[in-house]
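Chemist: Here's a sequence, model it:
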Amino acid sequence: MLLDVFLSFMAGVLGANAFPHFVKGITKESYPCIFGNSAVPNFVAGWAGFVATAVLIYFADVPEHALVSFAAGAAGALLIGLFHAKIGAFGKSLTNDVLNQTEEGRCQPG
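Modeler: Next up, the predicted model:
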């Protein structure tokens, strides 16, 4: 059961992390990625993340431990989301950058 929980947790982390890369890739927008910040590397990273997520879910015995597996996957998605929202992929917060640009007059909200 512990292996199923771990695999489900990692599936949540990878799936939630893959989502923004996939979306930025198919919308041809730049986004920080270890393979390059342009659309194609982000699309490939998102796609690979989704494939890895599916493989992890396949090997986790989700039907046998449905509630625990769901909770572990949800916790993984929550933690990677909080990490990106607070720290960011490369250690800087986008929110602070946007606020600084607004104060300097370079970016107007809304």
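Chemist: From here on, just use CA atoms for contacts and neighbour counts.
Modeler: Fine.
Chemist: So which residue is dead centre in this protein?
Modeler: residue 17 (1.5 Å; Cα atoms, centre = their mean).
Chemist: how about the residue nearest to that residue when sequence neighbours are not counted, what does it touch?
Modeler: Nearest non-adjacent residue to residue 17, counting by Cα to Cα, 6 or more residues apart in numbering: residue 80, 6.7 Å away. Residue 80 makes contact with 13, 16, 17, according to Cα atoms under 8 Å, 6 or more residues apart in numbering.
Chemist: let's see this one next to it:
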Amino acid sequence: MWHTVLLSLLAGVVGGNALPHFLRGLTRRRYPNLTGNGPVPNLIAGWSGLVLAGVIGAFAGPASHPAWSFGAIAVGVLLIGLFHAGPGAFGRREPGATS
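Modeler: I've put the predicted structure just below:
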């Protein structure tokens, strides 16, 4: 059961982190990214992260413990969301700064 919970938590974190990159790429907006801040690198990084989250989630074995798996994914997404809403990977933005 613990491998299911840990892999599901990791899948939630990876998927939650990939989502802002994917959405910024779709909306053609710049966003900090290791491979470049433009829309295309963000779209590719976001898509890759979503695919990776799906693969990790599949290896987690959610059928054996579906409630624990869903809960761990939800906590992982919440944790990475709080990180992005708080300090984020690149520090807190100044008030009134546009993105």
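Chemist: Work out the TM-score between the chains.
Modeler: Once superposed, the chains reach a TM-score of 0.92 (TM-score structural alignment, normalised by the length of the second structure), with 98 aligned residues with a Cα RMSD of 1.3 Å.
Chemist: circling back: how near is the residue nearest to the centre of the first structure to residue 63 of the first structure?
Modeler: 24 Å (Cα to Cα, to the nearest Å).
Chemist: any idea which helix or strand comes after the helix ranked longest in the second structure?
Modeler: Ranked by residue count under DSSP state H, the longest helix found in the second structure is helix 2-26. For helix 2-26 of the second structure, the following helix or strand on the C-terminal side (DSSP states H and E) is helix 39-59.
Chemist: how about that next one: buried residues?
Modeler: 39-54, 56-57 (16 or more other Cα atoms under 10 Å).
Chemist: Once aligned, what mean separation remains between that helix and the first structure?
Modeler: Its aligned residues in the first structure lie a mean 0.6 Å from helix 39-59 of the second structure after superposition (mean Cα distance after the TM-score superposition for the first structure).
Chemist: Stretch 7-14 of the first structure vs the second structure, average distance?
Modeler: Averaged out, stretch 7-14 of the first structure is 0.5 Å away (mean Cα distance after the TM-score superposition for the first structure).
Chemist: So which residues make contact with that stretch?
Modeler: Contacts of stretch 7-14 of the first structure (Cα under 8 Å, 6+ apart): 49-50, 52-54, 56-57, 59-60, 62, 69-70, 72-80.
Chemist: Over to stretch 24-37 of the first structure?
Modeler: Contacts of stretch 24-37 of the first structure (Cα under 8 Å, 6+ apart): 21, 38, 39, 40, 41, 42, 43, 44, 45, 46, 89, 90.
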